[in-house]
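**Student:** Pasted the sequence and its predicted model underneath.
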Amino acid sequence: MTETRDVRIKRLKMRSMRRGIKEMDLILSAYADRNLAGMDRGGLDNYDALLHENDQDLYQWVTGQVAPPAHYSDLISDIAQTFQK
């Protein structure tokens, strides 16, 4: 059975909230709440893949300590902007 869009967004929001380090919980849950509903399928696929990355790496990418992989650069930039608001 395939996952509906609404169920997928709920799952991604939950995974955004329950990361492992509190900083990433806060950053990603804020981003997910503001942006997931407006994303197309490709955007959701990319965000879903991002959630499989290590929290320490994600935190360094979002805070600009380390450059993210090219395939995540636009998404990380968008997350970082949300985090700074």
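**Tutor:** On my side now, so go ahead.

**Student:** going forward, measure contacts and count neighbours with C-alpha atoms only.
**Tutor:** Noted.

**Student:** What is the neighbour count of His52?
**Tutor:** As a burial measure, the neighbour count of His52 was computed by other C-alpha atoms under 10 Å and equals 11.

**Student:** and it, helix, strand or coil?
**Tutor:** Secondary structure assignment for His52 (DSSP: H, G, I helix; E, B strand; the rest coil): coil.

**Student:** what's near enough to touch it?
**Tutor:** Going by C-alpha atoms under 8 Å, 6 or more residues apart in numbering, His52 touches no other residue.

**Student:** structure B:
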Amino acid sequence: MDGLELRRKRAVYRALHRGTKELDLILGRYAEARVPLMEEAQLASFETVLAAQDPDVDLWIRKGDAPGELSAIVAEIRDFYRL
């Protein structure tokens, strides 16, 4: 298993086990569907989202108001759920 594949597996696990059930479901389902196909730059953005605090991530996803460097990945998550 190469480094990128290991990062993908960790990202999926972290998305499924954030701590709040709502974000576990939102980010976990997205991660299971999309992370296995992500390139390194996109995965790095998703890992940054995973490192953020739950209230911030929740607000970004619900309102689409993410910081500049994360706006693309948050927009993709919102598009995944057709928000």
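**Tutor:** Great, that's in hand. Here the structure is a predicted model, which is why all the values come from computation and not from measurement.

**Student:** Which strand or helix spans the most centrally placed residue in structure 2?
**Tutor:** Most central residue of structure 2, judged by C-alpha distance to the mean C-alpha position with C-alpha atoms, centre = their mean, is Phe46 at 4.4 Å. Secondary structure from DSSP states H and E places Phe46 of structure 2 in helix 40-51.

**Student:** coming back round to it: thought the residue nearest to the centre of structure 2 was touching Ile73?
**Tutor:** Yes. Taking C-alpha atoms under 8 Å as the definition, Phe46 of structure 2 is a contact partner of Ile73 at 6.5 Å.

**Student:** before we move on, back to that, report the mean deviation for the helix holding Phe46 of structure 2 after fitting onto structure 1.
**Tutor:** Its matched residues in structure 1 lie on average 0.9 Å from helix 40-51 of structure 2 after superposition (mean C-alpha distance after the TM-score superposition for structure 1).
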